[in-house]
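Colleague: Generate coordinates for the sequence data below:
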Amino acid sequence: MLVSRFFCRFKPPGLRIFSSDPVWSAGVMSGFSSQPPSRDVFVRYSFGRPVLSLRLPAGQQCRFTVTPMLTTVGDLLRDITAKDPGVHTAALLNGGGQRISSCTFMENVLNEDFQLVINGITHSVRSLGQGSSHEHMLGVDDMKYVVRLLQSALTLPQRQHAAHAELLAARERLAEQLQPLETVRVKMAQEAESRASLLGWAGLAYLSLQGGFLGYLTWYVFAWDVMEPVTFFITCSTSMMFFAYYVLTKQDLIYPNVRDRQFLHFFHLRASQQKFNIKKYNELKEELAKVEGDLSTLRSAIRLQVDPPQPQKAA
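Modeller: Purely as a prediction, here's the structure:
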């Protein structure tokens, strides 16, 4: 391929190379010069390079990236043939219907409209314009941006390890600040848990004594005719107490929720007595959780670079 490019670049002036018979070229000129642009074949720019999008005879839409100053017509046709075994013949024609030599660089082809013939089917391709096929020349700002990207890519492992060390230091610092607060919080939480449990046992004891006392009055002191209205009013009073709890707290009287509410009440009461800074404790916990999350993400990225995923073997 390099030899062919050498001879094509230094061919004698005035020499035109055709791979087909002139009679065949004349027939092509008359038969394919007026074809409308095909929707199956078009040229677009992607990341600064022209890309030929082509639907092959097998029905697969393929993209061929073209380097205008390096890719020749023969290179492009070989890539198309290698991509689909169903491509038996492929050729490029200029706007006049003449076959373009395989030594011609795509830089010259992309400047004008051309035609792509595959298995005898002609596709007209519209050019992107005069001079648009040349390589994109970067400006000063673009070159600075590319240099920064290269520098970032080269220094990425060092920066990741430095960030990992900074996160470890931040985690240790936050852990040291949280340690005395955490000790006090655990002690206060245990006290609040004990008082909430004691309140529950006290409620159970009250209900047990109330039921026993009502039974004693019913069977040993008074008759049921006397105690029936008493128990009715006690039931009504209990219902009023439950409704009053809902009005004051805007919550249903469900025992787990009541227990948690009493726990928080006792905890904050104890914190105010010991002047425990709950706001500072919550801020430190949130900051520590954020550092832990960043550290986990950074470790995953470093581990992915050190141990790249192995391709799975087909069963």
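
Colleague: When you work out contacts or count neighbours from here on, use the C-alpha atoms and nothing else.
Modeller: OK.

Colleague: burial count for S197?
Modeller: A count of neighbours around S197, defined by other C-alpha atoms under 10 Å, yields 15.

Colleague: and the helix or strand containing it, what does it pack onto?
Modeller: When secondary structure is defined by DSSP states H and E, S197 falls within helix 140-216. If you count contacts as 3 or more C-alpha pairs under 8 Å, 6 or more residues apart in numbering; DSSP states H and E, helix 140-216 packs onto helix 255-274, helix 278-306.

Colleague: chain center to the longest one: distance?
Modeller: Computed by C-alpha atoms, centre = their mean, to the nearest Å, the separation of helix 278-306 from the middle of its chain amounts to 19 Å.

Colleague: other SSEs contacting it?
Modeller: Packing partners of helix 278-306 (3+ C-alpha pairs under 8 Å, 6+ apart): helix 140-216.

Colleague: tell me the angle the helix it packs on makes with helix 278-306.
Modeller: Computed with axes from the mean of the first three to the mean of the last three C-alpha atoms, to 10 degrees, the direction of helix 140-216 lies at 130 degrees from that of helix 278-306.

Colleague: Please generate a structure for the following sequence too, so the two can be compared:
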Amino acid sequence: EVTINYRHGLPVITLTLPTRSERCRFTVKPMVTTVGAFLQDVRREDKGIEKAEVFATDGSKVSDATLMEVLLMNDFKLVINKTAYSVSPPVKDKLSSEHATEMEDIKSLVHRLFVALHLENHQIRKERELLQKLDHLKEELLPLEQMKARITDSADAKTSRLLWVGLALMSTQGGALAWLTWWVYSWDIMEPVTYFITYGSAMAFYAYFVLTKQDYIYPDAKDRQFLHYFHRKSKTQHFNVERYNKLKDDLAEAEESLRRLRQPLHLRLPIQEISDKD
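Modeller: Got it, this is the predicted structure:
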């Protein structure tokens, strides 16, 4: 049998422990204690309890997150192992409207006091967790950053070398056309040649647009070639670009969370003190 009595304004649930076959009292705080916390206290008291659940009278299971204050408003069933107990909480005297208003004010005041007393500890604990997460992410990023720096240097060197090769080819082409125009042939012969060279260059630029859907702009073409060399080198060096980007995103998110946590409105500190802490 499970009985419920009120002592000093708090409900006391008395039940028989299955292993020791003795009565045990559990004093709960209805506005704070949840059903899951109550069941955990029961299992902690008797290690032989393998299953403890609470069901409503219609057979539906009561969530562990439900407050005991809500549970004690109606009858319910307490199932311990394979034994089910029907529980009927005593009916509390209804408060007058004035007393009910006073109780709501007291609850609100207690809630504000709880927040005021524990907010700073929560912020300190959260800040410590974020700092530990930042250190962990930076440790994971350090070898990837070093590998990325080497790949970036190699890709940048190849891109610069390709640009210089292009300049050398254009200079060679200009010199060859000048030599053929003034020393070998005349401008009448070389003019059609230069026309077709110009037309071929225009076709090459148009082909670039068809393949890349971008105009042939020198900075964009350089960046595209750099990315080509970078990703090709990443595959040979087994550099995981997706994992690196994921870690960078997590790092930025953690830094943003830490910055927001350290805002003066959250810490209730002046801006100057925040600057000193940073």
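
Colleague: The next helix or strand after the helix holding S197 of the first structure maps to which residues in the second structure?
Modeller: Counting by DSSP H and E, the element after helix 140-216 of the first structure in chain order, helix or strand, is helix 224-249. Per the alignment by TM-score structural alignment, helix 224-249 of the first structure matches residues 187-212 in the second structure.

Colleague: The matching stretch against the first structure, how far on average?
Modeller: Stretch 187-212 of the second structure differs from its equivalent in the first structure by a mean of 0.4 Å after superposition (mean C-alpha distance after the TM-score superposition for the first structure).

Colleague: what's the closest non-adjacent residue to F267 of the first structure?
Modeller: A192 (5.2 Å; C-alpha to C-alpha, 6 or more residues apart in numbering).

Colleague: ditto for A52 of the second structure
Modeller: The spatial neighbour of A52 of the second structure that comes closest, neighbours along the chain excluded (C-alpha to C-alpha, 6+ apart), is I80 at 4.6 Å.

Colleague: go on, A170 of the first structure?
Modeller: Nearest non-adjacent residue to A170 of the first structure (C-alpha to C-alpha, 6+ apart): V291, at 7.4 Å.

Colleague: Against L162 of the second structure, how distant is the equivalent of that neighbour over in the second structure?
Modeller: Correspondence of V291 of the first structure to the second structure, assessed by TM-score structural alignment: A254. For A254 of the second structure, the distance to L162 of the second structure under the criterion C-alpha to C-alpha, to the nearest Å works out to 40 Å.

Colleague: In terms of packing, which of the two has more residues around it?
Modeller: When A254 of the second structure and L162 are compared for neighbours, A254 comes out ahead with 18 against 14, by other C-alpha under 10 Å.

Colleague: matching residues in the second structure for the helix or strand harbouring Q115 of the first structure?
Modeller: Using DSSP H and E, Q115 of the first structure sits in strand 114-118. Counting by TM-score structural alignment, strand 114-118 of the first structure lines up with no residues of the second structure.

Colleague: doesn't Q132 make contact with the match of V291 of the first structure?
Modeller: No: taking C-alpha atoms under 8 Å as the definition, A254 of the second structure is not a contact partner of Q132, at 10.1 Å.

Colleague: neighbouring contacts of stretch 251-264 of the second structure?
Modeller: The contact list for stretch 251-264 of the second structure, computed with C-alpha atoms under 8 Å, 6 or more residues apart in numbering, reads 123, 127, 130-131, 133-134, 137-138, 266-267, 270-271, 274.

Colleague: Dump the residues you listed to JSON lines, plus distance to G174 of the second structure and neighbour count.
Modeller: As requested, the contacts of stretch 251-264 of the second structure are arranged in JSON lines below (distance: C-alpha to C-alpha, whole Å; neighbours: other C-alpha atoms under 10 Å):
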{"residue": "Q123", "distance to G174 of the second structure": "69", "neighbour count": "15"}
{"residue": "E127", "distance to G174 of the second structure": "64", "neighbour count": "17"}
{"residue": "L130", "distance to G174 of the second structure": "61", "neighbour count": "18"}
{"residue": "L131", "distance to G174 of the second structure": "60", "neighbour count": "15"}
{"residue": "K133", "distance to G174 of the second structure": "59", "neighbour count": "16"}
{"residue": "L134", "distance to G174 of the second structure": "56", "neighbour count": "19"}
{"residue": "L137", "distance to G174 of the second structure": "53", "neighbour count": "16"}
{"residue": "K138", "distance to G174 of the second structure": "52", "neighbour count": "16"}
{"residue": "H266", "distance to G174 of the second structure": "67", "neighbour count": "12"}
{"residue": "L267", "distance to G174 of the second structure": "68", "neighbour count": "16"}
{"residue": "P270", "distance to G174 of the second structure": "68", "neighbour count": "11"}
{"residue": "I271", "distance to G174 of the second structure": "64", "neighbour count": "14"}
{"residue": "I274", "distance to G174 of the second structure": "63", "neighbour count": "14"}
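
Colleague: From these, pick the one nearest D223 of the second structure.
Modeller: K138 (27.4 Å; C-alpha to C-alpha).

Colleague: Show me what that closest one aligns to in the first structure.
Modeller: Under the alignment defined by TM-score structural alignment, K138 of the second structure corresponds to A175 in the first structure.

Colleague: Return the residues in contact with its match.
Modeller: Listed by C-alpha under 8 Å, 6+ apart, the contact partners of A175 of the first structure are L288.

Colleague: can you give me the angle whichever strand or helix holds A100 of the second structure makes with helix 218-237?
Modeller: Counting by DSSP H and E, the element that carries A100 of the second structure is helix 97-179. Using the same axes, to 10 degrees, the interaxial angle of helix 97-179 of the second structure with respect to helix 218-237 works out to 100 degrees.

Colleague: Could you list the buried residues of the following helix or strand past the strand holding Q115 of the first structure?
Modeller: On the C-terminal side of strand 114-118 of the first structure, the closest following helix or strand by DSSP H and E is strand 121-125. Of the residues in strand 121-125 of the first structure, those buried by neighbour count under the rule 16 or more other C-alpha atoms under 10 Å are T122, H123, S124, V125.

Colleague: and the strand ranked longest in the second structure, what does it pack onto?
Modeller: Of all segments of type strand in the second structure, defined using DSSP state E, the longest is strand 10-17. For strand 10-17 of the second structure, the elements it packs on are strand 3-7, strand 22-27, judged by 3+ C-alpha pairs under 8 Å, 6+ apart.
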